[in-house]
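In: Got a predicted structure here, sequence first:
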Amino acid sequence: MPRFIPGPSRLSVILKELNEEPRLSLTGLRGISLKLAAKNDHFGARHFVKEELGRIRYANPQLNVEVNKVPKSLQDNWTPEMVVEFEDGAKTTIDISNKWSTSITKELMDLAGGNVWKEHKAAAQAAGLPILPGEEKERLAAAKKRTPKLSTRNPENLEAMVENMLSSPERPKTGAAAILP
């Protein structure tokens, strides 16, 4: 028996990520141009570049992809955008501010994904599965944001919580109460 069994190679892990379903092939596009902050802002757009753009580039080798990471100071007030250029010369600008990387990907695929994307989307929705991997995190965050937090710091709630804790039958007895009958 060998002492060390090597794990998957770095190349096989990268290829597995690039070939992950659904395949993000785009039809009728000439190029994509992204403009976003280099750091400290535009988090969804930056995650899109990191997580999804490589898969899109791998599935569409003929696609011209341009990413402009611009330094942004606190005084600057501009939003990230994606310009999608079609083969017929038409251009569409997509506002990608305050969006998750999965919603940016879905918006791009809805725009130029073709029939394969529509079929995958319909099959995933019919099965009750997320359309893209990682989309369930977006749903959980949106659900957390919608539910109001109860303020436990006001005196009425605090007194009720302490009273509930002290009178609970599951509360373990300590000190003399543990010894006495």
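Out: Arrived safely, thanks for sending. Computed from a predicted model, the values in this text were never measured in an experiment. Numbers count the residues shown, from 1 in each chain.
In: switch to C-alpha atoms for all contacts and neighbour counts from now on
Out: OK.
In: contacting residues around S101?
Out: Applying Cα atoms under 8 Å, 6 or more residues apart in numbering, we find S101 in contact with 44-48, 51-52.
In: Columns distance to I32, neighbour count and secondary structure on top of those, output as TSV?
Out: Shown next, in TSV, are these (distance: Cα to Cα, whole Å; neighbours: other Cα atoms under 10 Å; DSSP: H, G, I helix; E, B strand; the rest coil):
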residue	distance to I32	neighbour count	secondary structure
G44	17	20	helix
A45	13	27	helix
R46	15	23	helix
H47	16	15	helix
F48	13	19	helix
E51	16	15	helix
E52	13	18	helix
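In: dropping in the other structure now:
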Amino acid sequence: MPRRRGKFIPPPSELSRVLEHLNTGPRLALNGLRRISLTLAARNDHMGARHFVKEELPRIRWANPLLDIEVNKVQKKREDVLKPEALLEFQDGTKSTIDMSNKWSTTIAKELMDLAGGDPWKAYKAATLAAGQPLLPGEEKERLASLAKSRKTNSASKNQPQSQQGTNEELEAKVREMLNAPDRPKTGARAMLP
């Protein structure tokens, strides 16, 4: 039955949004890896590791259906010291560990892919870096946060040289150019300042 004019067209279904997220490039196929075992806090700590489990791990599972993945979420108290880590076990019996403390989920995913991504990942990485594009979706936020953090620490120091202020502005312009975000006009109190 054809659609009538003026009818409401429903938004994409939840399933189509999930499939779009799972098929977002690049494909996170791991070569020669038998098992991944993740250990992290269940809540209130290890934000990057928890975001990795939520955002990147489903894409890894989708690309590697036979991979054994184990996630251990530990109930942690304030006084407990728990280091989030990923233990990788390869087909040849070797093991490797990725420290996930104080890292973004995209950083963890890049480290995992560097260890087990193989030649397809290396080719994708070289082509993407040559084009000046981010390797993974969401990496732009990581770059902006590191830029904001460096600006905050630089502005905290009172004896900041003038040349360093210029480099911060250049770096901010590069990040803006990379994101293709146009400069926002100044509004409110910012419009009054030079």
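Out: Happy to help now that I have it. Note that this is a predicted model, so its numbers are computed, not measured.
In: so where in structure 2 does stretch 90-97 of structure 1 end up aligned?
Out: Counting by TM-score structural alignment, stretch 90-97 of structure 1 pairs with residues 94-101 of structure 2.
In: mind listing what the aligned residue in structure 2 for M109 of structure 1 touches?
Out: Under the alignment (TM-score structural alignment), M109 of structure 1 maps onto M113 of structure 2. By Cα under 8 Å, 6+ apart, M113 of structure 2 lies in contact with 28, 30, 121.
In: I figured S37 of structure 2 was touching F90, is that so?
Out: No - using Cα atoms under 8 Å, S37 of structure 2 and F90 do not qualify as a contacting pair, with a distance of 11.7 Å.
In: Pretty sure V65 of structure 1 sits in a strand.
Out: Yes - counting by DSSP: H, G, I helix; E, B strand; the rest coil, V65 of structure 1 is found in a strand.
In: Which stretches in structure 2 count as strands?
Out: 33-41, 68-74, 85-90, 95-99 (DSSP state E).
In: What degree of burial does the equivalent of N40 of structure 1 over in structure 2 show, as a neighbour count?
Out: Structural alignment (TM-score structural alignment) places N40 of structure 1 against N44 in structure 2. Neighbour count for N44 of structure 2, taken as other Cα atoms under 10 Å: 11.
In: I'd like to know how far N44 of structure 2 sits from K77 of structure 2.
Out: Per Cα to Cα, to the nearest Å, N44 of structure 2 is found 10 Å from K77 of structure 2.
In: Let me see the contact set for S33 of structure 1.
Out: Going by Cα under 8 Å, 6+ apart, S33 of structure 1 touches 65-68, 82-84.
In: What lies in contact with stretch 115-135 of structure 2?
Out: With contacts defined as Cα under 8 Å, 6+ apart, stretch 115-135 of structure 2 is touched by 26, 28-33, 113-114, 140, 178.
In: I'd like the contacts of S101 of structure 1 as a markdown table, with distance to A59 of structure 1 appended.
Out: Formatted as a markdown table, the contacts of S101 of structure 1 follow (distance: Cα to Cα, whole Å):
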| residue | distance to A59 of structure 1 |
| --- | --- |
| G44 | 21 |
| A45 | 20 |
| R46 | 20 |
| H47 | 18 |
| F48 | 15 |
| E51 | 14 |
| E52 | 11 |
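In: and which of the residues you listed is nearest S151 of structure 1?
Out: G44 (29.8 Å; Cα to Cα).
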